[in-house]
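In: quick check, what structure comes out for this input:
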Amino acid sequence: MGRVTARRPIVRIRGDVVSRRPDSLAVEEPLEIRVGGESLTVTMRTPGHDFDLVHGFLLGEAVVGAREDIATLRYCDGVDEDGRNTFNVVDVTLRVPVPVTSGRNFPTTSACGVCGKASLDQVRMHDRFAPGADPVSVTAAALAGMPDTLRAAQRVFDATGGLHAAGLFTPDGELLALREDVGRHNAVDKVLGWALAEGLVPLRGTVLMVSGRASFELVQKSVAAGVPVLGAVSAPSSLAVDVAETAGTTLVGFLRGDTMNVYTGSGRIDT
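Out: From the prediction side, this is the model:
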């Protein structure tokens, strides 16, 4: 799995038995995103699908809205102590340059996509593709099957137990794309960035499924991409519910087995 996983020695204790063995861990490394050669942000991520991550990040920040907005995207030179390229810096050239660095040049952890924004105004959702008018419907049975499909496709999680996942589905439960990352928001950026690169944004008639809780930022990212239905295996936050209600997003939490809580947009769910 290359740089996605790393092996480290551990001491394992099980009852009275102590043993030493290697363990597989998810890799976490910084990725610097530059626009026009200027540093925009640094995020901690699991290497892999970096261009998808950059596409999705820029979509969520309303810097781009279609793949045609990006002229070029490339890795920059960056080397480790042995002189090998680290592939930890990506530079984007926009077809129409826009100011993107003001108030947004800051380090980001893999756990937080909005920490460090300069003001609360920057936390408002970007809703050019707000999904309120999307007529899609999905059955409760199809929704109930999506978490198992998502989990079954998490190849790196099987090896490490340490990654979040996001998957894009059709309403009948077909998995279109899955991405894994140490950060919830990175996994979502990667899968939505894949869709942007494929020319699928706005993502009308789709379901975004996440493997953890539904935070405000994940709802914001789904709204920015035009996703009408967001499902999560755990709970949403109060702000996530408020944003989903305003945008017209169907927000479903606690998707476990055949049970679920529909917080907003219940009219899209067929029982």
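In: when you work out contacts or count neighbours from here on, use the C-alpha atoms and nothing else.
Out: Fine.
In: ok, which stretches of the stretch 1-150 of the chain are strands?
Out: In order along the chain, the stretch 1-150 of the chain carries the following strands (DSSP state E, counting those that start in this stretch): 5-14, 17-26, 29-35, 38-45, 70-75, 89-94, 106-108, 138-139.
In: let's see this one next, to set against the first:
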Amino acid sequence: MGRVTERRRVIRIRDGAVSTRPDTLVAEEPMEIRLGGKPLAITMRTPGDDFALAAGFLVSEGVLASAAELANIVYCAGATGEGGSNTYNVVDVRLADGVPVPDITLERNVYTTSSCGLCGKASLDAVRTTARWPLDTSPDTPVRIEPATLSALPDRLRAAQRVFERTGGLHAAALFTTDGELLDIREDVGRHNAVDKIVGRALQQGRLPLSSCVLMVSGRASFELVQKAVMAGIPVLAAVSAPSSLAVDLAVETGLTLVGFLRGTSMNVYAGEHRLTLSAAASTD
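Out: Coordinates of the predicted model:
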């Protein structure tokens, strides 16, 4: 669709010298997600991978868990702009026959997925009880990762951000193996959208749950991102910045390994340290 970036004229000032030049900006447009023809949510996103975004969003909502539960996703023909052309900003998700359509309204959705509208024990309980694939919290879990492997992920994430290199204005989410192999990366103005695109593509490819993977995100780790990781069965979430207190609470509650401030060889492990191969002499002060 060619709408990932746009060009705008800017005035550039460098060391007192003034010039005009075109600048490349990341595109941002609203997308409405409908379920069975009924409005469900509106998100601001970077166009591209829209069907994966919608599918991943519904995974995080507990609606979808496999490609077999999804009939199709289509752009709504009625979304028209100037001249009657389709804006490609409205998608409708149809579930497969026999899959119940949950009673989700736009008002409920704003409550359950907004990073600023969630709080308290009810939020934690809701994710724990609706997760299709509870995370293995045993100390003997087969998912293990070296801190040195985690340390290499931010650079690998940044190196794979093609649009960021052109715009400097969007987030990324990447899926890695526990050996540090890059499996997929998506970019978006919203880090939650980037994660939904990752998870949605995995659902479309029949790869859920992502029980042997590490999710790496740019920026901070919010409650919403921890929720999305848990709902996709991802055992390890790493971020280059800080988590919120509720994100840590949810990680502890569900058994997710949560790593923040991942910069160089330094990192903070907030939950799920049993999946990291730490030195026996590590201090617990």
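In: out of the strands of the stretch 1-150 of structure 1, flag the one nearest Gly231 of structure 1.
Out: strand 138-139 (11.5 Å; Cα to Cα).
In: so how far is the closest one off the chain centroid?
Out: For strand 138-139 of structure 1, the gap between its own C-alpha mean and the chain's C-alpha mean amounts to 23 Å (Cα atoms, centre = their mean, to the nearest Å).
In: mind reading off the mean deviation between it and structure 2?
Out: Once fitted to structure 2, strand 138-139 of structure 1 is off its aligned match by 0.6 Å on average (mean Cα distance after the TM-score superposition for structure 1).
In: what does that strand correspond to over in structure 2?
Out: Per TM-score structural alignment, the counterpart of strand 138-139 of structure 1 in structure 2 is residues 145-146.
In: distance check, Ala148 of structure 2 against Ser241 of structure 2.
Out: Taking Cα to Cα, to the nearest Å as the measure, Ala148 of structure 2 falls 18 Å from Ser241 of structure 2.
In: are we agreed that Asn186 of structure 1 is in a helix?
Out: Yes: looking at Asn186 of structure 1 with DSSP: H, G, I helix; E, B strand; the rest coil, it is inside a helix.
In: residues touching the corresponding residue of structure 2 for it, list them.
Out: Taking TM-score structural alignment, Asn186 of structure 1 has Asn193 as its aligned residue in structure 2. Asn193 of structure 2 sits next to Arg45, Leu53 when contact means Cα atoms under 8 Å, 6 or more residues apart in numbering.
In: and Ala152 of structure 1, how close does it get to Leu175 of structure 1?
Out: 11 Å.
In: out of the two, which sits in the busier spot?
Out: The residue with more neighbours, out of Ala152 of structure 1 and Leu175, is Leu175; 18 against 11, by other Cα atoms under 10 Å.
In: excluding chain neighbours, give the residue nearest to that one in space.
Out: Phe169 (4.6 Å; Cα to Cα, 6 or more residues apart in numbering).
In: map Leu237 of structure 2 onto structure 1.
Out: In structure 1, the position corresponding to Leu237 of structure 2 is occupied by Leu230, as judged by TM-score structural alignment.
In: give the buried residues for stretch 142-152 of structure 1.
Out: Ala142, Leu143, Ala144, Gly145, Met146, Pro147, Leu150, Arg151 (16 or more other Cα atoms under 10 Å).
In: what's the spacing between it and its chain's center?
Out: Once both centres are worked out by Cα atoms, centre = their mean, stretch 142-152 of structure 1 turns out to sit 17 Å from its chain's centre.
In: average offset of it relative to structure 2?
Out: On superposition with structure 2, the mean distance recorded for stretch 142-152 of structure 1 (mean Cα distance after the TM-score superposition for structure 1) is 0.6 Å.
In: how about the helices in structure 1?
Out: Read by DSSP state H, structure 1 holds these helices, from start to end of the chain: 50-60, 140-152, 155-160, 184-197, 216-225, 238-247.
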